[in-house]
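Participant: no FASTA, just this:
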């Protein structure tokens, strides 16, 4: 299979995956957690296990049907997220929860909307700084066109993950930001490995060998490493998703989607995009020479 000659198919696949998520983001936005919107998070542990449905009924009876989520995080421990509650409302809720049995409060935190806005700003700033530093690093080590191709591939990964979370209304919190940054780091590492092999092959390029064939050979030379690496990570993430508890499930899911998307974009988007940039540069140079 010639990855570079099939690049338009890879671009079409990427667009088909990203477009539904983009439409959902524009129409419905993200299901922001209390880290961004403000609210209360209460973690309690009962002495004896209580059905999670009973906990939901008690919370709903307090007029909190719009609770942002009640999760069982192993054993008799429950994580309850609500809108921002006044002290009186908190006291009533905790008294009502006591009707299900004796419990211990493990965590009771309130996040104000000001903190949420600050977190949003810092998250965007962190993404911007990471992108700029990666562009500088790749430009110095390779060339600017490869830096642009790599950043577009990273944008692809971020949009895939964000789009999935928007489509399925999965909660976005501070852990999601950490997941996105982890995905970007993983994906750029895979892209750099391929770019490094391309650079090595460019130094020993055979006479008459086309750029498409050289890049395709470089991808094949690193393909086994890329697949083995992503599979190793995927096996661990799948185990964590099913066995790690509900509190980290969305975080693990984001990384799982991002790791798979990152492997795809590194192989099928970053290098083919660089080839298109180089071919476009050559065509522009030819037109100028003719002029």
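Facilitator: Everything's here; your move. As the structure is a computational prediction, the values presented were derived from the model and not from experiment. Numbers count the residues shown, from 1 in each chain.

Participant: make it CA atoms for all contacts and neighbour counts henceforth
Facilitator: Fine.

Participant: just the strands in the chain please.
Facilitator: Counting by DSSP state E, one finds strands in the chain at the ranges 31-32, 39-46, 69-72, 77-82, 103-111, 171-172.

Participant: report the inter-axis angle for the fifth one versus strand 39-46.
Facilitator: Spelled out, it's strand 103-111. 170 degrees (axes from the mean of the first three to the mean of the last three Cα atoms, to 10 degrees).

Participant: longest helix anywhere in the protein?
Facilitator: Counting by DSSP state H, the longest helix found in the chain is helix 211-243.

Participant: other SSEs contacting it?
Facilitator: If contacts are counted by 3 or more Cα pairs under 8 Å, 6 or more residues apart in numbering; DSSP states H and E, helix 211-243 sits against helix 174-203, helix 249-265, helix 271-290.

Participant: can I get the ones you listed in TSV with distance to residue 82 and mean neighbour count?
Facilitator: Listed next are the helices and strands packed on helix 211-243 as TSV, based on distance: least, Cα to Cα, whole Å; neighbours: other Cα atoms under 10 Å:
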stretch	distance to residue 82	mean neighbour count
helix 174-203	16	19
helix 249-265	18	23
helix 271-290	45	15
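
Participant: need those helices in CSV (columns: distance to residue 49).
Facilitator: Below are these laid out as CSV (distance: least, Cα to Cα, whole Å):
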stretch, distance to residue 49
helix 174-203, 27
helix 249-265, 21
helix 271-290, 53
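
Participant: how about residue 41, what does it touch?
Facilitator: By Cα atoms under 8 Å, 6 or more residues apart in numbering, the contact list for residue 41 reads 34, 79, 80, 81, 82, 107, 108, 109, 110.

Participant: try this one side by side with the last:
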């Protein structure tokens, strides 16, 4: 029985031609992401901002957000963020940090329960103090920086210089676009978001390594092949594997988005976006970047004749 092929076996699709569109598009999106990050900023969750977060579900399935906001602001606990979420009748309340320590935060929760308890079911209540939130910000920032540096060092030692530079550019591209996704969608940025970013970095690394390993192998086999043709051949050879990995991962994440519930919905959405971006980046950003870096001229001199003959 003939196996189903996800990509034609002898395909010669010209992926390098897409760089004329992918490079300007990614540059524009990356610049917009950085501008929005510096002006609008991330929607930090309670993990990083501190305070008290409550998610309520109306027992009747209907909610007047304006009335809830007016009532909550009348508590005297400062400015309150009130938003609808999820299904009909869902509303979230975010109170700022109160002076007076844990007892003051508990007073906010008790006041809300006494006021809204007859009309709403309390589905989620979280309280984070200022000291804990500051520690989480520091730990999260250090974790992201160290993880990204470790990945970049791995790429530098894993590949030759030109391949490593292209891999690093592709990974940084994926990080910038992922952060931009948080800014544009206003998804809450919390500790789970950091886990999503680090997972996306790992997925990006995996996609790039697969394509570049084949590129390096083909360079030793076809020593005089033009760079563009070599890169196209590398991507066409690995496209079946890329499609299989991306589709299976995306289907799993889509199931989490649709049926995973509020707890992991944001994480699953970011990861689903990350799979698309990482796949796009490996094909349309990292690989074409080797043309401008000058892969063929610099690498041809590095390959010993004995290895070329052995590969052939």
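Facilitator: Right, received. Where do you want to start? Since we're looking at a predicted model, the values are computed, not measured.

Participant: quick TM-score on the pair, please.
Facilitator: Here the TM-score for the pair of chains, by TM-score structural alignment, normalised by the length of the first structure, is 0.82; 277 aligned residues with a Cα RMSD of 3.0 Å.

Participant: coming back round to it: okay, and the longest helix of the first structure goes to which residues in the second structure?
Facilitator: Per TM-score structural alignment, the counterpart of helix 211-243 of the first structure in the second structure is residues 227-259.

Participant: what's the answer for stretch 260-272 of the first structure, then?
Facilitator: Going by TM-score structural alignment: stretch 260-272 of the first structure matches residues 276-288.

Participant: show me what the matching stretch is in contact with.
Facilitator: Outside stretch 276-288 of the second structure, the residues touching it (Cα under 8 Å, 6+ apart) are 15-16, 18-19, 22-23, 166-167, 169-170, 173-174, 177, 200, 203-204, 207-208, 211-212, 228, 231, 235, 242, 246.

Participant: quick one: it to chain centroid distance?
Facilitator: Stretch 276-288 of the second structure has its C-alpha centroid displaced from the chain centroid by 14 Å (Cα atoms, centre = their mean, to the nearest Å).

Participant: re the thing from before, ok, the contacts of residue 41 of the first structure in the second structure, which still hold?
Facilitator: Contacts conserved in the second structure for those, counting by both residues aligned by TM-score structural alignment, their matches' Cα atoms under 8 Å: 34, 79, 80, 81, 82, 107, 108, 109, 110.

Participant: buried ones among those residues?
Facilitator: Using 16 or more other Cα atoms under 10 Å as the burial test, these include 34, 79, 80, 81, 82, 110 as buried.

Participant: make JSON lines out of the residues you listed and add distance to residue 247 of the first structure.
Facilitator: Putting these into JSON lines (distance: Cα to Cα, whole Å) gives the following:
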{"residue": "34", "distance to residue 247 of the first structure": "14"}
{"residue": "79", "distance to residue 247 of the first structure": "8"}
{"residue": "80", "distance to residue 247 of the first structure": "11"}
{"residue": "81", "distance to residue 247 of the first structure": "12"}
{"residue": "82", "distance to residue 247 of the first structure": "15"}
{"residue": "110", "distance to residue 247 of the first structure": "18"}
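
Participant: residues touching the most centrally placed residue in the first structure, list them.
Facilitator: Centroid-nearest residue in the first structure, with Cα atoms, centre = their mean: residue 180, separated by 3.8 Å. By Cα under 8 Å, 6+ apart, the residues touching residue 180 of the first structure are 158, 161, 254, 255, 258.

Participant: burial of whichever residue in the second structure pairs up with residue 67 of the first structure, as a residue count?
Facilitator: Under the alignment (TM-score structural alignment), residue 67 of the first structure pairs with residue 81 of the second structure. The criterion is other Cα atoms under 10 Å. On that basis, residue 81 of the second structure has 14 neighbouring residues.

Participant: returning to that earlier point: buried ones in the match of helix 211-243 of the first structure?
Facilitator: Quick answer for stretch 227-259 of the second structure (16+ other Cα under 10 Å): 227-228, 230-239, 241-242, 246, 250, 253-254, 256-257.

Participant: no more questions from me, cheers.
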